[in-house]
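> predicted model, plus sequence, below.
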Amino acid sequence: MTSCIRKILSDKKKLVCTVSLLIWGVFSIALLSATYLSHLASLKERGNLARSQVEEMLANAQAGINKALRLELDDCNKSLYELRNIVAVTPDIRTISLVRNGYMYCNSIIGKLSPERKIGNYQERLYVRHNSALDHSPVMILTQKISKLQWVRVGISEYYLLRALQRINGDGAVVIKVGNTSYNEFGIIKSKLDKYEFYKKSVIYPFSIYLDNKFTIDNKTITYLLVLAFISFGLALLAMRFLTGLNWAKFEVENAIINNKIKPYVQPIVDDNGDIVGGEILARWIKDNGEIVPPNVFIPTIEQYDLMVPMTLSLLNQVIEYQSLYHYKRLHLSFNVTEACLNDPKIKQVCRILSRYCDVVLELTENQQLVQTDTAQTMMASMRKFGVKFALDDYGTGYSTLDYLRKIKFDYLKIDKSFVDHITSDDVSNAIIDNIIALADRLNIRIIAEGIEQPEQVEILKSRGVIYFQGYLYGKPMLLDEFATKLV
C-alpha cells in the first residue's frame, strides 16, 4: 500500500489534482447531503403545518355545525337569521346548507329554496365540489348527519384553503388531497400525483398530505460548491506538503514490525558430528504478496530509525510462541542485538522467559562499537544470572577486535565467512583463523565457524579444534516450521 502511495507522490501535479478532487468530493457530498436533509425536514415541517391549518379550518366548520344543531332546522325561515349569523362570526366558512332526503331546502346565502334543489354527495363527510351553485367556484364541504334523512353541510371557500397553503408553501411541494381532488397553493391539480409521495393522513378528518420530494440545487448551494473547490485545492497543497514530508520507508518498516510481517528465520548450527544443536535467528520480511525482502534491504532502515529494539522484541516473542520448537532438545538460539537492545528492560524480561526453554545467545558485531561499555557490562552480567550467553559476531573484520575482547566477556566467537571462504587456498586466511582459535582457547571462548559451504572447510576447521559450524552446507535460513522438522 505504501509503495503505491509513494508512486502517486512522485507526480505532484497528479497528487494535487487527486487530493483536490477527493477533498472536494467529500465536502460536496456532505454539503449536498446536509442540504437535502434540511430540504426534507423543511418539507415535512410544511406538510405538518398544512395538515394543522386544514384541520383548524375544518374544526371551525365543525364548530359552525355544532352551533347550527342548536337551531330549529326543520323550518328554514325560523333558522335562517341565525345560520347567517353563524357564518358571519365563524372563521373560514362560507355557507351553511340544510339537506333533507337528498334535497337542499335551506342555504345561509340563498335562504329557503323553492323548489328544493337535489344535491349529490350529500352523505360524504368531506368532499370538494368543483362548481358551486353560487359562483361556480370550487368549495370544500364538511357534512354531518343529524337525523335519518337530514344533514347539515358547511362550505369552505377555496380562497381560504389556498390562502392557508400559500402561507406555508411557495413551490407547490405540499398537496392536500380530499377524495379524488388535490390542492396546492395554486389551486386544484388536474394531473395525477405521480411525482408526489404520500406523507401523512389526518386522523380527525378524511384528507391526506402528499409531498413533492424533488430536490434541486439552488444558486446558493452552487456558490458553496465553487467555494469548496477553491478551499479543496488549498487543502490539497497542504496535504501534499504533509504527505511528501512523511517518512514512508520508516512507516512501512514500523508497520511490518507491528504486524509481525518480519518473521524469524533460523539457520542451523551443528556440532562436529553434524547434529543440529541450535540456530541463528535471522530476520526476513514477508510481504502480503509473499515476496521475501532480504535483510540488506530493510535492516539499514531499521538501524537508521532506531527500530532494532522493537524488531528484536517481535522476533523474540514469535520464537517464544513457537513452543513445538522445544519438544526435542535444549537448543542454542542466537539473536543479533545492538547496545540499545542490551539496555532495554523489555528485551531482558523476554530473554528471561525464553531462557526457560533454550540457551539464549545474544550476538554483538564488533563493527557496532559500544558507547557505554560499563552499562552494557552491567546489563550482560544481570542477564547471565538467568542463563543468557553472549557472542561476538564477524570476529576479525572490525577495527577494535582486541579492545572489544578486553572490555567485554564473551562466550562465543564467530569466525567470519570472509576468512572461511579462503581457508582451502589462502595462507593468510589460515594464519588468521589459527590466531583466532588460539586466542579463543586461551580466553576459554568457544568458536563457531560461519559461512560453511564445502566439506573440505569443515575438515580443516575440525582438525584445528572447531566444533560448531553454520552455513549453507547444513541449511539455508528457514522458517521455524521447517527447522522444527529437522529436529525430529
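Here it is on my side, so go on.
> please make it C-alpha for all contacts and neighbour counts, starting now.
Noted.
> mind listing what's buried along stretch 462-478?
Applying a neighbour-count criterion of 16 or more other Cα atoms under 10 Å, the buried positions in stretch 462-478 are 466, 467, 468, 469, 470, 471, 474, 475, 477, 478.
> dropping in the other structure now:
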Amino acid sequence: MNIKYIKPLSIAISLLVFFTVFGTVFTIMYQNFIHTFLTEERRISLEELRVVKEEELAFKQQFSTLAIPDENQQQALTKIVAKHKCMSSIGVIHNNYFVYSTYGKRDRKVKKGLEPGFYIKQKSMLTSNPVIYYLLHLNDKTSIRIYFKPLTLEVLDRIGEGYINFGGIQLATNNKILKNKLNIVHSRFDLDNIVTGVNIDRVSVIKLFIKRKLGYICSLSIILLVSCYLLTKKIEREFIRYQIRHHRIKPYLQPIVDRDGHIIGAEILARWITNKGELVAPYLFIPYIEQEKLTPLLTCSLLDQIYNSNVLNNAKAFKLSFNLTELCLFEPKVYALSKRLAQHCRLVLEFTESTPFIRKDTPKKMQVYRQHGVEFAIDDYGTGFSAPHYLTEYKFDYLKIDKCFIDNLNDNKEKSTHLIESIVFLAKKLNLELVAEGIETDNQAAILKTLGIRYFQGFLFYKPMYLKAFSQLIAKSDKP
C-alpha cells in the first residue's frame, strides 16, 4: 500500500470505530434512559396498588363483622378513601349483593366465587371504561371492593404514550384501552406480573434524552475523538513500522565520485517501493519517520539490507554513507550492525540537518563507533541544525555542502563562490574532507573543482539506483 493512502485509511478506520462505539454507547444510554422511565412508572404504580395489600390486616380487624354498614362504618370507609389518593371508592358486598358504596348506594347482584386479589373489570357501569379494583373477603358473607382511580402515567407520558400491561389488557392514561385480549369481564392479575411499557414518541424522547444527558454525550464525544485521533496516529505508526520491518523501504545508492569521475563510494538513500512497484517520494515519509522517532528502525533496516547484499563484495575501499540522527547512535542494534558492516567497507554515518544534537554524551558515543573504523559526516552543512558550532563540539571526518549552495552558483555565482570558498577554507583548517551534493551541470562541477573540492555527488554523474543496478555499475567500472 502507498503511504498516501494510509492517512485516509487510518482516518476511515478511526471514524468507523468512533461511530461504532459512539452508536453502541449512545444506544445503551438511550435504552437505559427509557428503562429508567419504565422502572419509575412501575414503582409508582405498584406503590399505589400495594396500599391495600399493606393495610389488608387493618381492614379485616376493623370491619371483620361488617354486614350492611351503619352510619359510623360508612364514615370510616369514606375516611379511608379520603386518606388514600389512589382510591376512588369502596363498595360493600353482602350475600352477593352490592349493599353500599362510598361513591353512592348500590343494590345489585354481583358475580359469585371471585377469589380475593386484584382485578380489572373490562367495563365500568358508570364510565364504560375499564376499572381496577381489589377484592377482600372480610367474613363468610361480606366482602369489599376497593376501586382505584384511573391511571395517570405522568412519567411515561413524557416520552410517548405510556401503558401498563395487566396480562391481556393494556391500559394507558385514564384507563384507556390500548389492547384487549380477554374474553371475561373480571380479569384477575398479580402485582408481580404487571409490565410497564410505552409507545415512544421518538422526537420527544430524543430531545429529552439529549437535554438530560448532554454532559455525558459531550464527554463521550470528546473522549472518543481524542481516542480516535490517537488510534489514527497509532495505525499510521504501526503501518510505517510494518513497512520498515518487512524491508518495503529499500536502500537506493547514489554514487559519490572523485575529480576524475571514478566511483569511490555511495550514499544510501531510503526509497519506498509499493507492492505495485511504484516509487514513493522521500518527502512523503522521511519527515514522518523522523517526527515519530522511527529513524533508528529505518537505519537498522537499511544497514541490514546492505549487509546481506552483494554490494559488499570487494568493497573494502568503498565509502558507504548512511543518514542517521543522534537518536540512532544510541540504538544497540544500529551499533551492532555498524560494527559488522564496518568490517567490509569504509562506513560513514551522516548526521542529518533535520534534528539537533541534545545529548552531552554524543561525542563519547561517537568515539566508541570510531574504535571499529566508523567515520562521521555532517550532512547538508549550513542548513537546518547543521550549525558551525557542531564542528567545534564534535569530531567529523567529512563535511557535505548542501545542494542549495550549489544551485546558487548558476544565479548568484559571485556570492555563492565566496561562500563555498569559506567552507573549503574552514574544512582545510579543520582537516575535513568535503563532498559537494546536488551537482546537476558541468558548470557547477567545473567551479567546484577550481575551488579544490575532491568528491562530488549529483544527477550530473549518477542518479540514485537500486542495489542490483549499483552492483552492475561498479562491476564494470575501474576499482577506485
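Arrived safely. Computed from a predicted model, the values in this text were never measured in an experiment.
> which of the buried residues of stretch 462-478 of structure 1 fall in strands?
Using DSSP state E, the members of those that fall in strands are 468, 469, 470, 478.
> would you quantify the distance from the equivalent of the first one over in structure 2 to residue 143 of structure 2?
To tie it back to what came earlier, the one meant is residue 468 of structure 1. Correspondence of residue 468 of structure 1 to structure 2, assessed by TM-score structural alignment: residue 455. Noted for residue 455 of structure 2: a distance of 117 Å to residue 143 of structure 2, by Cα to Cα, to the nearest Å.
> now residue 260 of structure 2
Taken as Cα to Cα, the span from residue 260 of structure 2 to residue 143 of structure 2 is 124 Å.
> who has more neighbours, these two?
residue 143 (25 against 8; other Cα atoms under 10 Å).
> distance of the more buried one relative to residue 89 of structure 2?
From residue 143 of structure 2 to residue 89 of structure 2 the distance is 14 Å (Cα to Cα).
> which strand in structure 2 has the most residues?
strand 263-273.
> what's the mean deviation for that one versus structure 1?
Taken against structure 1, strand 263-273 of structure 2 registers an average deviation of 0.8 Å after superposition, with mean Cα distance after the TM-score superposition for structure 1.
> residue range for that strand in structure 1?
Here strand 263-273 of structure 2 aligns to structure 1 at residues 276-286, judged by TM-score structural alignment.
> ditto for stretch 28-37 of structure 2
The aligned range for stretch 28-37 of structure 2 in structure 1 is empty, by TM-score structural alignment.
> please apply the same query to stretch 132-149 of structure 2.
Using TM-score structural alignment, stretch 132-149 of structure 2 lines up with nothing in structure 1.
> show me what counts as buried in that stretch.
Within stretch 132-149 of structure 2, the residues that qualify as buried by neighbour count (16+ other Cα under 10 Å) are 132-138, 142-149.
> for residue 345 of structure 1, grab the count of nearby residues.
Count around residue 345 of structure 1 with other Cα under 10 Å applied: 11.
> also residue 292 of structure 2?
Neighbours of residue 292 of structure 2 (other Cα under 10 Å): 12.
> ok, now which ones touch the counterpart of it in structure 1?
Mapped onto structure 1 by TM-score structural alignment, residue 292 of structure 2 lines up with residue 305. Residues in contact with residue 305 of structure 1 (Cα atoms under 8 Å, 6 or more residues apart in numbering) are residue 250.
> do you know how far residue 305 of structure 1 is from residue 253 of structure 1?
Noted for residue 305 of structure 1: a distance of 10 Å to residue 253 of structure 1, by Cα to Cα.
> how about the nearest residue to residue 137 of structure 2, chain neighbours excluded?
The shortest distance from residue 137 of structure 2 to any non-neighbouring residue, by Cα to Cα, 6 or more residues apart in numbering, is to residue 143 (4.2 Å).
> the aligned partner of residue 242 of structure 2 in structure 1 is in what secondary structure piece?
Structural alignment places residue 242 of structure 2 opposite residue 255 in structure 1 (criterion: TM-score structural alignment). Following DSSP states H and E, one finds residue 255 of structure 1 within helix 248-258.
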